[in-house]
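K.L.:
Just a sequence and a predicted model for now, questions to come.
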Amino acid sequence: MPPKRKCHFTDDLRRKYPCFGKSRSEFEAKCQICDSYVSIANSENFLAILNFFLWERKNMRCTDTRISSILSGSTDLEKHINTPKHARNIRDASTSKSMTNFVVHKSTPLALKISAAEGTLAFHIVKHHNSFKSMDCTSTLLRTLFDDSDIAKKISCARTKTEAIINGVLSPHCILMVSNDLKNISFVSISTDSSNHGNKKLFPIVVQYFDHIQGGIQVRMLDLQEINNETAETVTSLIEGVITKHNLNKKIIAFSGDNTNTNFGGLNRKGEQNIFYLLKNRVNSELVGIGCSAHILHNAIHHGLDQFGLFDIDALVLKIFNFFSIYTVRTNELKEFCDFVEVTYRNLLYHSKTRWLSLLPAVHRILQMFPALKSYFLSQNKSLKILEAFFLDDFSECYLYFIHSIMSLFYEKIKDIEKENNSILEIMAIIGDTVESLRERIDSKFLPLSIKLVFSKLKKDGKGSSCDNFAARALSVYEVTEEYLRKWSELFSEFEINTFNFFKISSF
């Protein structure tokens, strides 16, 4: 019997049929698409192959290429390619994505870029105070917008992963950076304040220090913890634990907080059950206490306005806003009054007592529509008594003008105080300028020009004595406010060093 001839899976076959690869033996080929093995041994004997050639020649099909194909084993590969199973698997593969499109291999340049992109997205969430929920669709959106980017295709950073990156990576890294910076700092001040988040009471621990390498005053948050109460003992223990953790016990020279009894024991700073007293006993006996200067300005203006005795401006603004805020019919009626008196309608603004800068814009908006508002409320059969009494008063508009005038002064000063990198010397200068401005108003018996114009009309109606009474009340507001500021600014007297007067000198 003639010897049998077996075909090998050669490199030529691999190049000709790229869907096949090396198999378990040299006489087989593995179909990568079907994940199956195809034998190419061609085990027919020589006589059978010769009879096949004769049949091929008889049918005019026996060419050199055909003979080479039979002898090389490619016939078996072509038979497999032409099977319905192979065709179906090719079709399925074209509509399905490989797992490599979703799996990120670690320690590769692409993986590092993807991690950097996800970390940047998480930092963006923190920077702009966005909700974690917004990240649920961000990854899908990026894959859709940047379908040609390998990084965007594999970004997977929904709310759970984003929160994990922030809490497990970014937050520890930031705290570590601050701790490393504080190692080279000799003096640090510490601040804290309570923040209610739902039914949770959170206390941030903030440090302020001067670093000439990073460009001056630095403000950093060291910790944020939830506590059960805000007693002096509880908060002091919290501060002690944080400064001990970061080895700051010998570096703390100042404590800053609100001017509450819990923090400082009042204006005279007496008593032993306050945070400032406890920290002086436990951390540094020469600790300096610095109250919130923005609170001082805010409380000063409200303390002064309480002496005016005409109306409660906070309640007045809130009543007017709430009267129209959710009522479409009332708002449409007000728009008609605005058209009648030829005043442009504008939305009324909300004011909150805990938002110190919201009062001036709210008063300004009422003044812009004062003729329309006055006509509207005086035309109502049943109106709120406080609003009816206010708009019936001849000096209601003068009162708003006065509030607007004095609040403009404090509005700018509070904005200056709320800047991030202020020092105690700059704070003292701002409060000093405010006191000086009030003294100038007292000496000149200042009244805004808008009030004087209204006075001229009222005096013609024989209400000169009432105008003088109003001017006297305005003067008393200046005096009471100035006295309040001077009293509270005495707390900063220990920082009055003439050497630092250059802070007030303009640069050449």
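P.N.:
Structure's in. What do you need? Numbering: from 1, shown residues only.

K.L.:
When you work out contacts or count neighbours from here on, use the C-alpha atoms and nothing else.
P.N.:
OK.

K.L.:
What is the subsequent helix or strand relative to the helix or strand harbouring residue 201?
P.N.:
Secondary structure here is read from DSSP states H and E; on that basis residue 201 sits in strand 200-211. Per DSSP H and E, the first helix or strand lying C-terminal to strand 200-211 is strand 216-227.

K.L.:
tell me what that following strand is packed against?
P.N.:
When contacts are defined as 3 or more CA pairs under 8 Å, 6 or more residues apart in numbering; DSSP states H and E, strand 216-227 packs onto helix 171-182, strand 200-211, helix 232-245.

K.L.:
what angle separates the strand holding residue 201 from helix 171-182?
P.N.:
In this structure, strand 200-211 runs at an angle of 40 degrees to helix 171-182, with axes from the mean of the first three to the mean of the last three CA atoms, to 10 degrees as the basis.

K.L.:
Okay, buried residues for strand 200-211 please.
P.N.:
Counting neighbours by 16 or more other CA atoms under 10 Å, one finds that the buried residues in strand 200-211 are 202, 203, 204, 205, 206, 207, 208, 209, 210.

K.L.:
among those, which two are most distant?
P.N.:
Greatest spatial distance in those: 202 and 210, 26.5 Å, computed using CA to CA.

K.L.:
hey, where'd the strands end up in this protein?
P.N.:
Here the chain has its strands, by DSSP state E, at 20-22, 28-31, 36-39, 188-192, 195-197, 200-211, 216-227, 252-257, 288-291.

K.L.:
Please point out which parts of the fourth one sit buried.
P.N.:
To tie it back to what came earlier, the one meant is strand 188-192. The neighbour-count check on strand 188-192 (16+ other CA under 10 Å) flags 188, 189, 190, 191, 192 as buried.

K.L.:
let's bring in a second one:
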Amino acid sequence: MKIESTSTPVTSFFKTQTDDDVTRAECLFANFICEHNIAFNTADHFTKLCKLMFPDSKIAQKFHCGRTKTTQIVKKSLAPDLQKVVVDHLKNKPFSLSCDESNDTHGEKSLAVLVRYFTTEANTRFLAMPICNIGTGENIFKHLNEIFIENEIPWKNCISFMSDNCSVMTGRNNSVISRIREVQPDIFDLGCICHLANLCTVAAVKSLPLPVEDLLIYVYYHFHHSAKRKEQYKEFMDFLDVDPSKILKHCATRWLSLFRAVDRLLHHWPALKSFFVSHEDVDKPGRVKRCADLLSNPEMHMYFHFLRFILPFLMEFNTMFQADETRLPYLGQEIRLLLRKLLGKFVQAKVIKETKDITHIPFKDPALHLDDSFLAIGLSTRAYLSQHEDDVEPSAVSRFHHSIRGFYMAAVDKMVEVSLP
């Protein structure tokens, strides 16, 4: 009798319909975790919760799908099946290839490879992510070629290549695209549209005579790791009636961060200027003195007002092409529209109207430029000039207008160079 009570019934060794339903539930749950980018640790808690929520369900009582099991279902079952669907499309249909390297400086670098193809709609799918610690054109292409060979994907089906616009990826010689053209001569180098707009912005900002980006970085890192400095600064905000808000970090590799950082610094300008000018280390060489000098410079203040005016035009272009739906048919039209907007801010309207191809406008000719009073610098910049007429030297105002023309010319020059045929 004792043996019978502790023995496992023979029926427990056979699969039942309930077991199939449990397996189905576990696969659906693992797929849900991936689809919604939920932490795998959630699976441990959900398994217990499931039994409490559905005590009368046989499936719920048999449901056991912790983080380890969920991970294995994704890696060993779902991923290969979903990958096969993607590879089958790439073997038989045209597609676009996109890749980018991680910029981790402390560990191994990964090369993310995505593909985009059409069925009844546009599909962007993950293909592979090999380790690629040596970021040369030769080595990156080697990894891409190995992926194609391993999955038996013909290069002839790859019709376009998208990447950031660095020389390693898109250079004329010894780059990834130059090697791809050896196996697929008809490939189209699309580049990254958002990178193109960012390159134009970077070129234009660098043309300004004062270090705008440096000031953003100096101020941010002065407060970043110091709770004491933040508390001291609150007194200046309260005294000057500046609404408290976080000083934002500008990251050069993040396309949309510059406008937000500029706008926030302008909001804090009176309090920041007072804080750094009255700082005990203001007379010592270092970051405090640099910040005090730049914040006290009326020209720097004017450049920040101008950037708050002009950057939204470039941001609007960037955000448009970060949408989920396909916008490629509008690319040429939108680039020319942005170019026309920029030209209209410093070139005479008559010249733009009479020129059929705006890329051929001699925009560097001073005779075609607008006068200072008509140059587009923004209402807040005009208001600042009017309010500080006694504080700003005429030579500084003249230098400012000259620099703004240089800003526009640098932006247009870069746009024509990298964006238009």
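P.N.:
Now that the structure is in, tell me what you want to look at. Everything numeric here is computed off the predicted structure, so don't read it as measured data.

K.L.:
picking up where we left off before, would you list the helices and strands packed on strand 216-227 of the first structure in JSON lines and tack on distance to residue 124 of the first structure?
P.N.:
As requested, these are exported to JSON lines (distance: least, CA to CA, whole Å):
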{"stretch": "helix 171-182", "distance to residue 124 of the first structure": "13"}
{"stretch": "strand 200-211", "distance to residue 124 of the first structure": "21"}
{"stretch": "helix 232-245", "distance to residue 124 of the first structure": "27"}
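
K.L.:
So for residue 433 of the first structure, which of those sits nearest?
P.N.:
Residue 433 of the first structure lies closest, by CA to CA, to one member of these: strand 200-211, at 24.4 Å.

K.L.:
who's in contact with that closest one?
P.N.:
When contacts are defined by CA atoms under 8 Å, 6 or more residues apart in numbering, strand 200-211 of the first structure is touched by residues 185, 187-196, 216-229, 239, 242.

K.L.:
From residue 260 of the second structure, how far out is the residue nearest to the spatial centre of the second structure?
P.N.:
Centroid-nearest residue in the second structure: residue 254, 4.8 Å away (criterion: CA atoms, centre = their mean). When distances are taken as CA to CA, to the nearest Å, residue 254 of the second structure and residue 260 of the second structure turn out to be 11 Å apart.

K.L.:
Which helix runs longest in the second structure?
P.N.:
When every helix of the second structure is counted residue by residue (DSSP state H), the longest turns out to be helix 394-419.

K.L.:
That helix aligns to what range in the first structure?
P.N.:
Following TM-score structural alignment, the aligned partner range for helix 394-419 of the second structure in the first structure is 464-489.

K.L.:
Quick check: the matching stretch compared with the second structure, mean distance?
P.N.:
Average distance, stretch 464-489 of the first structure versus aligned residues of the second structure after superposition (mean CA distance after the TM-score superposition for the first structure): 1.3 Å.

K.L.:
List the buried residues for stretch 382-396 of the first structure?
P.N.:
If you call a residue buried by 16+ other CA under 10 Å, then stretch 382-396 of the first structure has these buried ones: 387, 388, 390, 391, 395, 396.

K.L.:
ignore the last one, stretch 9-29 of the second structure
P.N.:
Going by neighbour count (16+ other CA under 10 Å), the buried part of stretch 9-29 of the second structure is 21, 22, 23, 25, 26, 27, 29.

K.L.:
before we move on, back to that, just the buried members of the contacts of strand 200-211 of the first structure?
P.N.:
If you count burial by 16+ other CA under 10 Å, the buried members of the contacts of strand 200-211 of the first structure come out as 188-192, 194, 218-219, 221-223, 239, 242.

K.L.:
what's the spacing between the alignment partner in the first structure of residue 294 of the second structure and residue 438 of the first structure?
P.N.:
Residue pairing (TM-score structural alignment): residue 294 of the second structure is matched to residue 390 of the first structure. Residue 390 of the first structure sits 27 Å away from residue 438 of the first structure when distances are taken as CA to CA.

K.L.:
Kindly report the same for residue 317 of the first structure.
P.N.:
Distance of residue 317 of the first structure to residue 438 of the first structure, computed by CA to CA: 25 Å.

K.L.:
out of the two, which sits in the busier spot?
P.N.:
A direct count of neighbours by other CA atoms under 10 Å for residue 317 of the first structure and residue 438 places residue 438 higher, at 23 against 20.

K.L.:
Residue 21 of the second structure and residue 59 touch, don't they?
P.N.:
Yes - under the criterion of CA atoms under 8 Å, residue 21 of the second structure makes contact with residue 59 at 6.7 Å.

K.L.:
burial of whichever residue in the second structure pairs up with residue 426 of the first structure, as a residue count?
P.N.:
In the superposition onto the second structure, residue 426 of the first structure corresponds to residue 330 when matched by TM-score structural alignment. Residues contacting residue 330 of the second structure under the criterion other CA under 10 Å number 10.

K.L.:
mind checking how far residue 330 of the second structure is from residue 336 of the second structure?
P.N.:
10 Å.

K.L.:
Setting aside sequence neighbours, what's the nearest residue to residue 403 of the second structure?
P.N.:
With CA to CA, 6 or more residues apart in numbering as the measure, residue 208 is the residue that lies nearest to residue 403 of the second structure, at 6.0 Å, once sequence neighbours are left out.

K.L.:
give the contact list for the residue mapped onto that neighbour from the first structure.
P.N.:
Under the alignment defined by TM-score structural alignment, residue 208 of the second structure corresponds to residue 308 in the first structure. Contact criterion CA under 8 Å, 6+ apart gives 473, 474, 476, 477 as the residues in contact with residue 308 of the first structure.

K.L.:
now the first one: how far from residue 311 of the first structure?
P.N.:
Spelled out, that is residue 473 of the first structure. Residue 473 of the first structure sits 12 Å away from residue 311 of the first structure when distances are taken as CA to CA.
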